[in-house]
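K.L.:
What would the 3D arrangement of this be:
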Amino acid sequence: MQEQVKQQHIPVKVYRTGERLMVAAPMAGLEPENFLVELTGDDRLILHGNLRAMLKEIFDLLLDEWSAGAYHRELALPIPVDGECANVTYGNGVLTVALPISTQTRPARLTLKRLAATHGERRGNAGHPPACLHS
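P.N.:
Modelled structure (predicted):
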């Protein structure tokens, strides 16, 4: 049996704090450079995880019920946010995006900086939305 390439729908949790809109999505088996997070001008958040390498031919694949990517999810955000000031983290197989609430959406394309093989981050602010640190 050969490994199948399947684009997977990602379930998400979206919640709001006083200053941020948070999105958490399980995207197991990826590395920081496999991610792209995009916030569009029309208040859409796009989460994308590229497919990792297929299993090498040294294995006989007997059952194939999941794969490490490709992941893709687009969702409409309920309120305007600042994409440039977003914090993005990946650890324990979960991608978390913290978007500061804003009066107008500011689009951005965000990638992660590798901290370890399966951990990464993109720090757009230090917890204070008006004082954004650009990465």
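
K.L.:
CA atoms for contacts and neighbours, from now on please.
P.N.:
Fine.

K.L.:
So which residues of the chain form strands?
P.N.:
Using DSSP state E, the strands of the chain run over residues 8-9, 13-16, 20-26, 35-39, 44-49, 71-76, 87-91, 94-100, 108-110, 113-116, 119-122.

K.L.:
Out of those strands, which gets nearest to residue 63?
P.N.:
strand 8-9 (17.3 Å; Cα to Cα).

K.L.:
Could you list the residues in contact with that closest one?
P.N.:
Counting by Cα atoms under 8 Å, 6 or more residues apart in numbering, strand 8-9 makes contact with 69-73, all of which sit outside it.

K.L.:
compare with the first, here's sequence two:
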Amino acid sequence: MVIDFNTLYKFPSRFDRVFEEFFKSPMGDDRRLAYPPLNLSNDEDNIYVRAEVPGVALEDMELTLTDKTLVLKGERSAPEGKYYRQERPGGVFHRVINIGVPVDRDSVTATITDGVLTVTLPKAAEVKPRNIAIDVA
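P.N.:
Presented below is the predicted three-dimensional model:
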């Protein structure tokens, strides 16, 4: 008697496809809804926004700072050709990042290195931590 185990090796990939189809968003690929991916961090003096924007030309990006948000808009050229799978989307993107503290608007800087946009937002003086000396009475 011969037992064919090859069908068992195909089971996980078939199961994965069924699972992906079941939980597929009706709005399309969720990754496209949150493009570009970004990290938001801070230290005592600054808030840092780092967004992955490889292949996006500087003239195709726009940063706008409002009282409470940083808005990143842009357009990534849609790649030409036919794809079996596309994880690097093209087209217009728009991210609104909520900034929880007041910032020094005149000192905000933005740089791009190796496809990563880094926006440095210095915190306003009134929100920076301050040590208070304790006097003995």
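
K.L.:
Overlay the chains and give the TM-score.
P.N.:
Between these two chains, after superposing, the TM-score reads 0.58 (TM-score structural alignment, normalised by the length of structure 1); 94 aligned residues with a Cα RMSD of 2.3 Å.

K.L.:
With distance to residue 62 of structure 1 added, can I get the strands of structure 1 in JSON lines?
P.N.:
Formatted as JSON lines, the strands of structure 1 follow (distance: least, Cα to Cα, whole Å):
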{"stretch": "strand 8-9", "distance to residue 62 of structure 1": "20"}
{"stretch": "strand 13-16", "distance to residue 62 of structure 1": "33"}
{"stretch": "strand 20-26", "distance to residue 62 of structure 1": "25"}
{"stretch": "strand 35-39", "distance to residue 62 of structure 1": "29"}
{"stretch": "strand 44-49", "distance to residue 62 of structure 1": "25"}
{"stretch": "strand 71-76", "distance to residue 62 of structure 1": "23"}
{"stretch": "strand 87-91", "distance to residue 62 of structure 1": "29"}
{"stretch": "strand 94-100", "distance to residue 62 of structure 1": "27"}
{"stretch": "strand 108-110", "distance to residue 62 of structure 1": "37"}
{"stretch": "strand 113-116", "distance to residue 62 of structure 1": "31"}
{"stretch": "strand 119-122", "distance to residue 62 of structure 1": "29"}
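
K.L.:
Give me the longest helix you can find in structure 2.
P.N.:
helix 6-22 (DSSP state H).

K.L.:
Read off where that helix ends up in structure 1.
P.N.:
Alignment of helix 6-22 of structure 2 against structure 1: no match, by TM-score structural alignment.

K.L.:
again with stretch 103-121 of structure 2
P.N.:
Stretch 103-121 of structure 2 covers residues 81-99 of structure 1 once aligned (TM-score structural alignment).

K.L.:
distance between the ends of the matching stretch?
P.N.:
End-to-end distance for stretch 81-99 of structure 1, by Cα to Cα, to the nearest Å: 6 Å.

K.L.:
Name the residues of it that are buried.
P.N.:
81-91, 94-99 (16 or more other Cα atoms under 10 Å).

K.L.:
what does stretch 61-69 of structure 2 give?
P.N.:
61, 65, 69.

K.L.:
how long is it end to end?
P.N.:
16 Å.

K.L.:
Could you do stretch 103-115 of structure 2 as well?
P.N.:
Stretch 103-115 of structure 2 end-to-end distance (Cα to Cα) = 25 Å.
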